[in-house]
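K.L.:
Predicted model, plus sequence, below.
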Amino acid sequence: MCNAEHQPDGPQLGTIRRSFLRNTGLVSLGAAVASIAGGATASAAPLPTTRTQSAQSAGARPDPTNPRFTLVVMPDTQYMFDGESIHPEPIKASFRYILDHTRDENIVFMSHLGDLTQNGQQPEFDAISEAFTLLDNGPIGYSVLAGNHDINSSTGDQRGTSPYLGAFGPQRFRHAPTFGGASPDGYNTYHVFQAAGREWLVLALDWRLSPAGFAWARDVIKQHPKTPVILTTHEIVYADNPGDPAQLSDYGKQLWDGLIASNDQIFLTLNGHFWPPARTTLKNNAGNEVHLHITNYQNRYYGGAAMIRLYHFDLARNTIDVQTFSPWILDRSEERLNELERQEIELTSDQDYFSIPIDFTQRFSGFAPVPPRPARPAQQMLIPGTVAYWRFDGTGRQGPLPDTVRISDLSGNGNDLTKVSVPGSPANALSWSTEFHPDQPGHGSIFFTGHQNPLQGAYLQTGPNAPLNKAMFSSGYTVEAFFKLPADWNPDNDAWAALLSRWGMSSESKKTSGDPQEPIATLSLSGGAELQWCIYPLNLTGSVTNWGHYLPLNAWWHVAVVNDGHHTTMYVDGCPVVRNPSTESTGITTLGRPWMLGGYEYGGTINQILHGYLGDVRIVNRALPTSKFMRS
């Protein structure tokens, strides 16, 4: 925090405090800095010449392929390294936490946000430099940067030598595998780490960038054109009061206009300097979100007690979960905690404990698009036991499906499909589409525009003599389909349509339990957009139903229903659902009548037609493992 030595104890909020800090020269080093600015050579504490793992962290390296990983952030630690008041224990406790939890938290990197020391003096840097040797000997990389208290705050990155540069200049990182390089002045560095199967870049920028510093940062990004960038520096955003959204400081505006807004790769910025903690989201020149966070706890008990923030990246959930706590206080025994320490163990305000939704693939698509999975030949999908396989890609397939269309069963078994329209339905009730699930073998689908009130639409149906009509699957089966419900799907009018269904009522098949008018087999969607596989098996007089869960609209899904001759399991995107009955279920009852795609019959007549997209559909006469699903 700038000029904090002139402030009363405790947090000082409001415009007057913030304006003073932003508008003064922010010089906190006084006459003691004059010799540094004048070019005095600083000596650093002894540094290791190689990075060797300590016994504590041996074998605890992060997993670079795990889609879940953690970035640790440490803000201003200046009050613990203030003249004769040197208290390295909290920061060492935080470093030990990082080492001890590298594996279970998959910690990949640590970034300090500046103001390591209060006065920028050699003894202060000697002490904090020694503390950082814990990380020098550990399995992960880290970055540091100069805050206004670490150097002469009236200077920029061309200031020359300083105790900061002697302790944390480029020479410190020369053996670190994550170290990418430094600007010629040594005050700006970049670091590259591997996580979630890709490369990530951290820019650690000086308190004040010179034109040369801006040019260097832009060049680093240019040299890594497909790498997401996390920008760290001491000052970008601030907030006047707790709970206020963050806003750009005057210098933050310079960074935004001169670097951040025009470089789409920068998706997250982290800074300290001001308090209270805050965050905001701004749109860059590409129209994409940039998350800007300020974190600083020096105004709290024990100078913040070396609080750390854990940014838990979860690319599987498209989320960053953030938590803030002090390992030093956390490690203390309950009986030794004083009243203030109990309040500081973990911070849980919505500025300190929160989650950020980020669709990482979409957010990074402008500079690192994920190439679509190539289409796979139909022949590759014809595994042993394939009874029927339909797909809807191919040249010339555009616009409405003509009434005379014939969609071949690519298995070669003769289960071809023809179009059936409800009288009075528009010609485009069934259309070719270029949309498809990203893991779908065929790059195409058909779009059904069915509705129930009034009933309209068109569906596809096997011929009267198709072999599939008589199939009973007594030894087991696997039914698969790719599908998407559009954003305007309405349960009042679109519920209980089927992806796949079979003609024939349960009463006609001599089944005495259940609804006598419902079909003997159907893969439908409830009013809650839940999948339902309801069949009348050969061994029972009633039906057996597998239920899925709510599926968000306007998203592609894969469903597989697998029966091993005894029990049936439904999978959504390769994951088993919870409501899979333990009931013994063998085969599927048949009356020798056609199967439908997109159509559902009730009481012997067509009752509902799908409103949605349907991609590849495959039926196999045996149970398949998930590794053999079409999405694999």
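P.N.:
Nice, thanks for sending it over.

K.L.:
from here on, contacts and neighbour counts on C-alpha atoms
P.N.:
OK.

K.L.:
Tell me if I'm right that Ser585 and His567 touch.
P.N.:
Yes - counting by Cα atoms under 8 Å, Ser585 touches His567, with 5.2 Å between them.

K.L.:
okay, pairing it with this:
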Amino acid sequence: MHSTPGDDQHAADCGCPRTADLDGDGIAASSRRTFLHRAGALGAGAAAVGLLTETPAYASTGGAGKGNGGGADDDPYGLTTMVPAPRGTWSPDPENPRFTVVVMPDTQYMFDEDRIHPVPMEASFRYVLDPAGRAGGPDENIVFLAHLGDVTNNGLAEEYAAATKVFDLLDRAGAAYGVLAGNHDVSGTDQRGSTPYLDTFGPARARRTPGYHSSSPDGYNTAHVFTGGGRKWMLLSLDWRLSEQGFAWANAVIADNPTLPVIVTTHEIVGADEDGAASLSAYGQQLWDGLIKDNDQIFLTLNGHYWPPGSTVLKNSAGNDVQLHITNYQDRYYGGAGMIRSYRFDLNRGMVDIATFSPWIRELVEKDEANALAAQELELTSKVDYFSMEIDFDQRFAGFAPVPARKARPARRMLLPGTLAYWRFDDGGAAGSDVAADTVIKDQTGKGNDLVLRSAPGTPAHSLSWTADHHPDQPAHAGLVFAGQGNPVSGSYLQTVDQAPINGETFAHGYTFEAFFKVPSDWDGGRNGWSAMLSRAGSAGQAGKNGPTATAEEPILTLSLSSSIELQWNVYPLNQNGATTAWSHLLQQEQWWHVAVVNDGRISKLYVNGCEEGRNPTSTAVGLTALGMPFLLGGYQWAGAINQVFHGTIGDVRITGRALTPGQFMNA
């Protein structure tokens, strides 16, 4: 608990020793003898508990509401309870890709000799333990709480006797949490031996918490493992000052769990300037050199001690980012008001969203009991207290826990009942080579719906080539790169042979069309927009379609990309005299996608990556109009002539004569 390294701000009025007063262990020289004497004279046993129960200030005094206190009680809210809450149930969802790690920094001013004010911490713990109160909120799934040290102000047994009653709330609920010692809890390194802190928060207590993994032999360092998003994570609660033995233990416990991402929590690593730009302290540099930089598993460190809050990002020895954050609010109203910071992991989005707030003040505001100063501290929303980190977790953790690539699946496994055509491109030429003019892409069903090469007039070389690039969930690990365009039209495409049975298929009982595709970075809406991945030769006019939604020159079936890279399914059903259309949202370039269009014989739905889109038609659409003409892969006709050729990569394509569920799609 200090201001920024080298900064004397707050030193005089917060009880925080100036940097010049420290001689290595964080205890001011002028107060160390008193600290050691009192710590040695008081045990954490019956004598301290007796002192606690005999001190009137620790008893519940009722609610003073908005008043300024009165009489012998100086607490403005008249609340110093430490009243046990009912036993709760700790039951986070370990598979949910959204989960929260809660961080609580320096709470020393709540446990400072006879100044015992635990109610803000109690409210924070109630928040952590109350899933009903958080239902539907961003912290609905809290998996761990990490305290960052300086639990107490003087390391006295009577202070721990008060603090332990509050932590009993977590113990009774069976919550997963970690505590570590700060410079106001202990002095010296983790080889200091017995202290009131260790008597209170040593291995005997830690091993009763869910996820406890191990402790260092001295008892001051603890490893925890929790599950979030279906994977295991390690969190280290490290002492204020690691000894040589402490460094060895921390490095060993990481090495013994080589696939686990690691969060390091300790009391001091970085400090920040007034703009929130953080840098390593002298001891932080020791931690960086002796533990963090060479352990790629460590991706995040959290510490208190200094203020103001801030962060920095450093590159480790593997060239990967390590986020280093400082969070501490003891200098704010009511000793920080039990302020907590939520690290809200969202593995689907690849984001960690950080928020800082006081559950205690939230309770007061809800009861209309917050005074003016408290109301201002409800939630902190500056750039250093409310922000997000973008992390590609698979990429960041690939060096020690790579996600195994999905193996290719044989064609026979993709031939579900009702499969009419299935095309894949893993039996072609070498990656990067051109598709030869006489190439025939066999229909894997054996039904004769084979594909042959066609080119627009004047098409240059290298307009269609083989590639090993593929969607990670694609059955075949190969695709075709189309270098087509319109205005003027150029490029090569594929089409079914004239005798292909699927050319006359009307799909009267339903269908599922599927394809994998990727749009390149050089996609141009004016040149490449409205090109089709899959279409059907023959126009609406030829089919006699003349309804209000009919366009005589357009194809009777097309799965296209708009100039803004939206999927469009535009078809002429058997039971309509016009077209019916489904749309996707805007899609990104340089990313593989899977599209499926499903019709159950009545309603059509478009899916992207197995997720149903919102712009699907509700009108009844039965079957698909057929003129006995070919399907085109990568080609698009207007008024019966090739008008546009696809620009991008296409992977496996499958057509099934019935409605499939998302669990039956090729990417499932």
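P.N.:
Received the coordinates, thanks. Please read these numbers as outputs of a predicted model, since none were measured by experiment.

K.L.:
circling back to that earlier point, what about Ser585 and His567 of structure 1, which has more around it?
P.N.:
Ser585 (23 against 17; other Cα atoms under 10 Å).

K.L.:
Over to the corresponding residue of structure 2 for Gly258 of structure 1. Which of the three states is it?
P.N.:
Superposed on structure 2 with TM-score structural alignment, Gly258 of structure 1 falls opposite Gly290. Of the three states, Gly290 of structure 2 takes helix according to DSSP: H, G, I helix; E, B strand; the rest coil.

K.L.:
And the closest residue to Gly290 of structure 2 other than its chain neighbours, how close does it get to Gly211 of structure 2?
P.N.:
Computed as Cα to Cα, 6 or more residues apart in numbering, the closest residue to Gly290 of structure 2 that is not its neighbour in sequence is Phe247, at 6.9 Å. Per Cα to Cα, to the nearest Å, Phe247 of structure 2 is found 22 Å from Gly211 of structure 2.

K.L.:
what does Thr259 of structure 2 give?
P.N.:
Counting by Cα to Cα - Thr259 of structure 2 and Gly211 of structure 2 are separated by 16 Å.

K.L.:
same thing with Met533 of structure 2?
P.N.:
Counting by Cα to Cα, the gap from Met533 of structure 2 to Gly211 of structure 2 is 50 Å.

K.L.:
which of the two has more neighbours?
P.N.:
It is Met533, of Met533 of structure 2 and Gly211, that has more neighbours when counted by other Cα under 10 Å, with 27 against 23.

K.L.:
In structure 1, what residue corresponds to that one?
P.N.:
Using TM-score structural alignment, Met533 of structure 2 lines up with Leu499 in structure 1.

K.L.:
How about Arg349 of structure 2?
P.N.:
So, by TM-score structural alignment, Arg349 of structure 2 is matched to Arg317.

K.L.:
what about its match, neighbour count?
P.N.:
Neighbours of Arg317 of structure 1 (other Cα under 10 Å): 13.

K.L.:
Could you do Gly394 of structure 1 as well?
P.N.:
11.

K.L.:
Mind telling me what element Val101 of structure 2 is part of?
P.N.:
Using DSSP states H and E, Val101 of structure 2 sits in strand 98-104.

K.L.:
against structure 1, where does the very next helix or strand once past that strand fall?
P.N.:
Counting by DSSP H and E, the next helix or strand C-terminal to strand 98-104 of structure 2 is strand 111-112. Residues 81-82 of structure 1 are matched to strand 111-112 of structure 2 when aligned by TM-score structural alignment.
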